[in-house]
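Asker: sequence and predicted model, in that order:
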Amino acid sequence: MKEYKIAVIPGDGIGVDITREAIKVMTKVSEKYGTKLIFTELKAGGCAIDEFGEPLPKHTLDVCKDSDAVLLGAVGGPKWDNLEGQQRPEKALMGLRGGLGLYANLRPAKVYDVLKGASPLKNEIIDEGVDLLVVRELTGGIYFGDRGRCDDNGIEAAYDTEKYNVSEIKKIAHVAFKSAMKRRKKVTSVDKSNILESSRLWRSVVEEVSKEYPEVELNHLYVDNTAMQLVRKPSQFDVILTSNLFGDILSDEASMVTGSIGMLASSSLREDSFGMYEPIHGSAPDIAGKDLANPLAQILSSAMLFEYSLGMSEAARDIEEAVQNVLDKGYRTGDIFTEGTKKVGTAQMGKLVLDEL
């Protein structure tokens, strides 16, 4: 029996609730395919600050490095909002991404037919279909550039530097084009090359990489136009390739287009298939421990874990189909509940997925 080591970081708030259900699903699916998952629970984020005085203990990062994949719940909450920047729970995310070399963030945004009513967009827009993937560069750009405070002719000022090199752009571009080859073979590269020098380099490198993928259609959009097009006609997008800052913003916009943020998974990857998997929503501490959270985004994140890090595509499809079947039967947690559907809690939703499996 093949064994895989999975580092589990439930984190804060509802991260604990949703991760519990995802582990049950992962265990059942792994048994079906004759594999064994060895879970090691770790702390990062606010709970780690409370216990260890820092958001990302060295032990947590070391165990993650020695694992085959990481399943992350959510970090942060108002309890830690007044801490200094380097001590905030969110620094755990930056530390994990940088420490594990996770340079590619993949965020699918798909509108399920039975959840179309949740989208804030008009029916005629959603009816055209929304099934896109945002590929965001994760370890470069302004979030990791030089920053600081300075004196500007007697006035206090601050600066953050956006910088990319050719190697960083090539790596993330290859991820986008390879992803497109498995989808509808279209990449939209997003930049601000009419203003930014870093974007001009970005565009030229992406065009060079595209020559290695002649089957994939490449087009370019400025980031402001992309933001508009996402709400005007989201069906035009297949794979959106962009930088750390632009990807952070656009992926959140894409998630709201679907209207069901509690349904959306994400993965952060490196070259060797190692990845960290997490839902895109936050820790929602106001509903933590109350059996109200939607576990489906975390369960779908576990499907991505099977797909990308364990190479178990059939297991991933099983999980996705189980989620689809539960939705088709009308079961909903409170965040996606509408008149005429059946409201269930976190644990019941997890059990429904298990029953489908």
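Answerer: Structure received.
Asker: all contacts plus neighbour counts: C-alpha atoms, from now on.
Answerer: Fine.
Asker: which helix or strand contains Ser268?
Answerer: strand 265-269 (DSSP states H and E).
Asker: and that strand, what does it pack against?
Answerer: Strand 265-269 is packed against strand 104-110, strand 275-279, helix 296-308, with contacts defined by 3 or more CA pairs under 8 Å, 6 or more residues apart in numbering; DSSP states H and E.
Asker: any idea which of the ones you listed is most buried?
Answerer: The highest average neighbour count among these, using mean count of other CA atoms under 10 Å, belongs to strand 275-279 at a mean of 28.
Asker: show me the strands in this structure, by range?
Answerer: 2-11, 35-41, 69-74, 104-110, 131-137, 147-152, 155-160, 186-191, 217-222, 239-242, 265-269, 275-279, 331-332, 342-343 (DSSP state E).
Asker: dump those to TSV, plus distance to Tyr308.
Answerer: Output for those, formatted as TSV (distance: least, CA to CA, whole Å):
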stretch	distance to Tyr308
strand 2-11	13
strand 35-41	15
strand 69-74	10
strand 104-110	11
strand 131-137	14
strand 147-152	34
strand 155-160	33
strand 186-191	20
strand 217-222	24
strand 239-242	17
strand 265-269	8
strand 275-279	8
strand 331-332	28
strand 342-343	32
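Asker: ok, and here's another one to check against it:
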Amino acid sequence: MKIAVLPGDGIGPEVTAEAVAVIENLALPGLTLFTGDVGGIAYKRHGHPLPQATLDMARAADAILFGAVGDPDCDALDRHLRPEQAILGLRKHLGLFANLRPARVFAGLEHLSPLRADIAASLDLLIVRELTGDVYFGAKGQRINDAGEREGWDAMSYADHEVRRIAHVALRAAAAGGHKLTSVDKA
């Protein structure tokens, strides 16, 4: 198994170093770790937040361990060069469109939840979030409105195939667990 380790910026290197230590401690046969640059550090070293070498490494990997991206020193860069474009680029180029976020409270920890203990104990929630359509890649801009104020805008749009594929992921997850499906819009 090949894992691309992409530490990135901020807390990313610290977090991925600990994850790598755990992975290496498993001593799994055939496991190979490769490290690449993403985000602000990649921009500073290579002139782009997602260098082609890193993208190629990610494509060849069986899994990606991604840290974090974001660097205040890069805030003034053009949008396509900002650190967060690394994660957006990986999602787009690798077809990583679904984010699965389970929410459960482990037995014995119910009292630590802000929910009532009986509700916390039965919590079994999976949030399925689409990652490549919507405002992530839609048109964005700024303008001066009629009142003379600066305002920003994002265009939200989805193609049929984007809606269908995320719906299929959510429907399969709900059916597998015998759960209901609720569709929620960010608007």
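Answerer: That came through, no problem. Quick caveat, the model's predicted, so the values are computed rather than measured.
Asker: ok, Gly140 of structure 1 - how many residues close by?
Answerer: 19 (other CA atoms under 10 Å).
Asker: quick one: it and Ile169 touch, right?
Answerer: No. Gly140 of structure 1 is beyond contact range of Ile169, at 9.2 Å (criterion: CA atoms under 8 Å).
Asker: any chance of the helices and strands packed on strand 265-269 of structure 1 in TSV, with distance to Leu93 of structure 1 too?
Answerer: Shown next, in TSV, are those (distance: least, CA to CA, whole Å):
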stretch	distance to Leu93 of structure 1
strand 104-110	12
strand 275-279	10
helix 296-308	16
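Asker: can you check which of these gets nearest to Ala227 of structure 1?
Answerer: Checking these against Ala227 of structure 1 by CA to CA gives strand 104-110 as the closest, at 14.5 Å.
Asker: distance from that closest one to structure 2 after superposition?
Answerer: For strand 104-110 of structure 1, the mean deviation from structure 2 after alignment is 1.5 Å (mean CA distance after the TM-score superposition for structure 1).
Asker: can you pull the contacts of His170 of structure 1?
Answerer: Not His; residue 170 of structure 1 is Lys. Going by CA atoms under 8 Å, 6 or more residues apart in numbering, Lys170 of structure 1 touches Val205, Val206, Val209.
Asker: now do 10 Å
Answerer: Remark: with contacts taken as CA atoms under 10 Å, 6 or more residues apart in numbering, Lys170 of structure 1 is in contact with Ala176, Trp202, Val205, Val206, Glu207, Glu208, Val209, Ser210.
Asker: quick one: which of the residues you listed has the most company?
Answerer: Of all those, Ala176 has the most neighbours under the rule other CA under 10 Å, reaching 29 neighbours.
Asker: would you map the helices across structure 1?
Answerer: For structure 1, the helices defined by DSSP state H cover 15-32, 46-52, 58-65, 91-99, 123-126, 166-181, 197-210, 223-232, 244-258, 296-308, 313-328, 346-356.
Asker: hey, which of these is tucked in deepest?
Answerer: Buried most deeply of these, by mean count of other CA under 10 Å, is helix 296-308, with a mean of 26.
Asker: centroid residue for structure 1?
Answerer: In structure 1, the centroid-proximal residue (CA atoms, centre = their mean) is Ser266; its distance is 2.5 Å.
Asker: so it makes contact with Asp252?
Answerer: No. Judged on CA atoms under 10 Å, Ser266 of structure 1 makes no contact with Asp252 at a distance of 11.5 Å.
Asker: coming back round to it: now the helices of structure 1 in CSV, with distance to Leu71 of structure 1?
Answerer: Output for those, formatted as CSV (distance: least, CA to CA, whole Å):
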stretch, distance to Leu71 of structure 1
helix 15-32, 8
helix 46-52, 16
helix 58-65, 10
helix 91-99, 12
helix 123-126, 31
helix 166-181, 21
helix 197-210, 31
helix 223-232, 29
helix 244-258, 20
helix 296-308, 7
helix 313-328, 15
helix 346-356, 16
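Asker: which of the ones you listed sits closest to Ala74 of structure 1?
Answerer: helix 15-32 (4.7 Å).
Asker: and the closest one, what other elements does it pack with?
Answerer: strand 2-11, strand 35-41, strand 69-74, strand 275-279, helix 296-308, helix 313-328, helix 346-356 (3 or more CA pairs under 10 Å, 6 or more residues apart in numbering; DSSP states H and E).
Asker: give the aligned range of the fifth one in structure 2.
Answerer: Spelled out, that is helix 296-308 of structure 1. Aligning helix 296-308 of structure 1 against structure 2 (TM-score structural alignment) gives no matching residues.
Asker: can you tell me how far the nearest residue to Thr27 of structure 1 once chain neighbours are set aside sits from Val25 of structure 1?
Answerer: Nearest non-adjacent residue to Thr27 of structure 1, counting by CA to CA, 6 or more residues apart in numbering: Leu37, 6.8 Å away. Distance of Leu37 of structure 1 to Val25 of structure 1, given as CA to CA, to the nearest Å: 11 Å.
Asker: go on, Ile142 of structure 1?
Answerer: Counting by CA to CA, the gap from Ile142 of structure 1 to Val25 of structure 1 is 37 Å.
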